[in-house]
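Asker: Only the shape, not the letters, is given here:
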């Protein structure tokens, strides 16, 4: 389609372009169904399933650089994104309130996105090394009466796109990393260091652990090198 090619030349990913065409097709079908159009010009259009462009998640070093350059609310997103793997946005992390956080017990009730979860929230243990930060944030927010863990000057946050982009540039990171990449980073690091797959899936809110392995496990170069060197080499093969 000419439209898809034009979108590609604008730099949009195949996933985004296809999604836009599907939205347009739905709108045109509604127009035909309500008599506003005689027929939808896209009726019968079949769209293939585009391959998603997987973004390598931030390393711990990159996340630390961004943390140092970021605004306070983005710092909190980086810390909790890397530590707990929530969905970064209004479906989960931005809905988290201090009433959901039990600092004494070392856990929080992360709101579940509306993706078929049986419960409204899930229990997520808090990493030991970030407990002092959460206590500090809780005290700061209590002083201004703010109920939200992620906020900007006491107001609930719904989007951090501009602040994230600013922090990434200030940190000198030129490759594409999105806030949602933090959700990918958490299982990558956890699984690389021997965490149980089922436990990681439960922390992230996945009912099916195979979803975790299929979508979120990025392998680092070190692990790839370890994989190719795992088996013995061919006997008698050496440089002359």
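Answerer: Received, thanks. Computed from a predicted structure; not experimentally measured.
Asker: use CA for all of it now, contacts and neighbours both
Answerer: OK.
Asker: How many residues are close by the nearest residue to residue 134 once chain neighbours are set aside?
Answerer: Closest residue to residue 134 apart from its sequence neighbours, by CA to CA, 6 or more residues apart in numbering: residue 103 at 7.8 Å. Around residue 103 there are 16 other residues, counting by other CA atoms under 10 Å.
Asker: does residue 103 really touch residue 137, like I thought?
Answerer: No - the pair residue 103 / residue 137 is not scored as a contact, 11.3 Å apart, by CA atoms under 8 Å.
Asker: Go through the helix or strand where residue 164 lies and flag the buried ones.
Answerer: If you go by DSSP states H and E, residue 164 is part of helix 161-170. Going by neighbour count (16 or more other CA atoms under 10 Å), the buried part of helix 161-170 is 164, 165, 167, 168.
Asker: another one to put next to it:
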């Protein structure tokens, strides 16, 4: 049986959605991206409920929520999207119960679908060396601010494991060249200090010497600039990485997040402890960082099978 055509949300639901979004932003300090995604998920749930005759939050039961997710799965949504939607649903109803919109939380027993764990594609150490040598050679042939900046972008991303948004958000006051560290404002406005290697510090120093050539009214304290003088756009940083990757035959076409993967994997392979890597990456939970131990473990297993006489 076809589902009834969804109609516009009643004003009361819109007000609840607005209040929920404000709660996520100001009380839970969620990112703009998360707030937008969660609001969209709950909005979709609301429309499903209305289309199926549920017009009040206190009428919602666990079966309604499971039915919604089952319909989403049938529509072809990925396991990762379904996991986020069920998470948004639980966060929403937990908040709704605290605000008195519902007496019992219908989402308390709602389970998330399992997302298959995928090993992130990453670079080998040799690939990373080839990449950095290629961009430095290109900068020597093309002595422009853009070429010097691009070397610094790649060196800093690989050395520090910064997210691309964190890289683009760096201010001059965040750099301590003497101590070899960067002050980073990460997810949830959490600040951390990240060490960077000597090659990255040299590349940063070289870029800062050329940065005045691009300074404009919109530059302010931004470390990395676009050619018009404004703060570097994350899309430009991603393009820089993808273009640089073309210099490495048969390497995966990765972006800034791929360099973050490579940094974490190479640190763990080199003997760094998981807790230190977690702090460098700015992960709230060690479980998030453990994916990189699976990368290293997979390589170790392959090496064992190839080399051990009784593998």
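Answerer: Yep, that arrived. Values in this document were obtained by computation on a predicted structure and should not be read as measured data.
Asker: Now the TM-score, please.
Answerer: Once superposed, the chains reach a TM-score of 0.66 (TM-score structural alignment, normalised by the length of structure 1), with 205 aligned residues with a CA RMSD of 3.8 Å.
Asker: that older thread, tell me the spacing between the residue nearest to residue 134 of structure 1 and residue 230 of structure 1.
Answerer: Using CA to CA, to the nearest Å, we find residue 103 of structure 1 at a distance of 43 Å from residue 230 of structure 1.
Asker: With residue 87 of structure 1 instead?
Answerer: Distance, residue 87 of structure 1 to residue 230 of structure 1, using CA to CA: 35 Å.
Asker: quick one, what contacts the spatially closest residue to residue 170 of structure 1 that is not a sequence neighbour?
Answerer: Nearest residue to residue 170 of structure 1, sequence neighbours excluded (CA to CA, 6+ apart): residue 69, at 5.9 Å. Applying CA atoms under 8 Å, 6 or more residues apart in numbering to residue 69 of structure 1 gives the contacts 167, 168, 170, 171.
Asker: which among these gets closest to residue 32 of structure 1?
Answerer: Distance to residue 32 of structure 1 across the contacts of residue 69 of structure 1 (CA to CA) is lowest for residue 168, with 45.1 Å.
Asker: if I line the two up, what does the closest one land on in structure 2?
Answerer: Residue 168 of structure 1 maps onto residue 245 in structure 2, with residues paired by TM-score structural alignment.
Asker: Go ahead and confirm that match touches residue 254.
Answerer: Yes - using CA under 8 Å, residue 245 of structure 2 is in contact with residue 254, at 7.2 Å.
Asker: Could you give the number of residues near residue 229 of structure 1?
Answerer: Neighbour number of residue 229 of structure 1 under other CA under 10 Å is 10.
Asker: mind checking how far it is from residue 126 of structure 1?
Answerer: Where residue 126 of structure 1 is concerned, residue 229 of structure 1 sits at a distance of 36 Å (CA to CA).
Asker: repeat for residue 74 of structure 1
Answerer: Residue 74 of structure 1 sits 18 Å away from residue 126 of structure 1, going by CA to CA.
Asker: between the two, which one's more packed in?
Answerer: Shown here are residue 74 of structure 1 and residue 126; by other CA under 10 Å, residue 74 has more neighbours (22 against 19).
Asker: Settle this for me: the more buried one is touching residue 163, isn't it.
Answerer: Yes - in this structure, residue 74 of structure 1 is within contact of residue 163 by CA under 8 Å, at 7.1 Å.
Asker: so who does the match of residue 168 of structure 1 touch?
Answerer: When the contact criterion is CA under 8 Å, 6+ apart, the partners of residue 245 of structure 2 are 131, 251, 252, 253, 254.
Asker: and the first one, what element?
Answerer: When secondary structure is defined using DSSP H and E, the element that contains residue 131 of structure 2 is helix 125-141.
Asker: buried residues in that helix?
Answerer: Neighbour-count burial for helix 125-141 of structure 2, counted by 16+ other CA under 10 Å, picks out 127, 128, 130, 131, 132, 134, 135, 136, 138, 139.
Asker: just stretch 260-280 of structure 2 next, same as before
Answerer: For stretch 260-280 of structure 2, burial by neighbour count (16+ other CA under 10 Å) applies to 260-269, 274, 277-280.
Asker: Give the aligned range of that stretch in structure 1.
Answerer: Mapped onto structure 1 using TM-score structural alignment, stretch 260-280 of structure 2 covers residues 183-203.
Asker: After the helix holding residue 164 of structure 1, which helix or strand is next?
Answerer: Downstream of helix 161-170 of structure 1 (by DSSP H and E), the next one is helix 181-192.
Asker: now residue 128 of structure 1, nearest residue through space, not along the chain?
Answerer: With sequence-adjacent residues excluded and distances taken as CA to CA, 6+ apart, residue 128 of structure 1 is closest to residue 106, at 7.9 Å.
Asker: Tell me where structure 1 has strands.
Answerer: Remark: strands assigned in structure 1 by DSSP state E are 101-102, 107-111, 121-125, 151-152, 155-156.
Asker: Output the residue interval of structure 2 matched by the third one.
Answerer: Using TM-score structural alignment, strand 121-125 of structure 1 corresponds to residues 191-195 of structure 2.
Asker: where along structure 1 do the helices fall?
Answerer: 2-9, 14-33, 60-69, 72-84, 131-144, 161-170, 181-192, 197-204, 209-211, 221-228 (DSSP state H).
Asker: I'd like the ones you listed laid out as CSV, including distance to residue 52 of structure 1.
Answerer: Shown next, in CSV, are those (distance: least, CA to CA, whole Å):
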stretch, distance to residue 52 of structure 1
helix 2-9, 14
helix 14-33, 6
helix 60-69, 23
helix 72-84, 21
helix 131-144, 35
helix 161-170, 20
helix 181-192, 14
helix 197-204, 21
helix 209-211, 15
helix 221-228, 21
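Asker: Much appreciated, bye for now.
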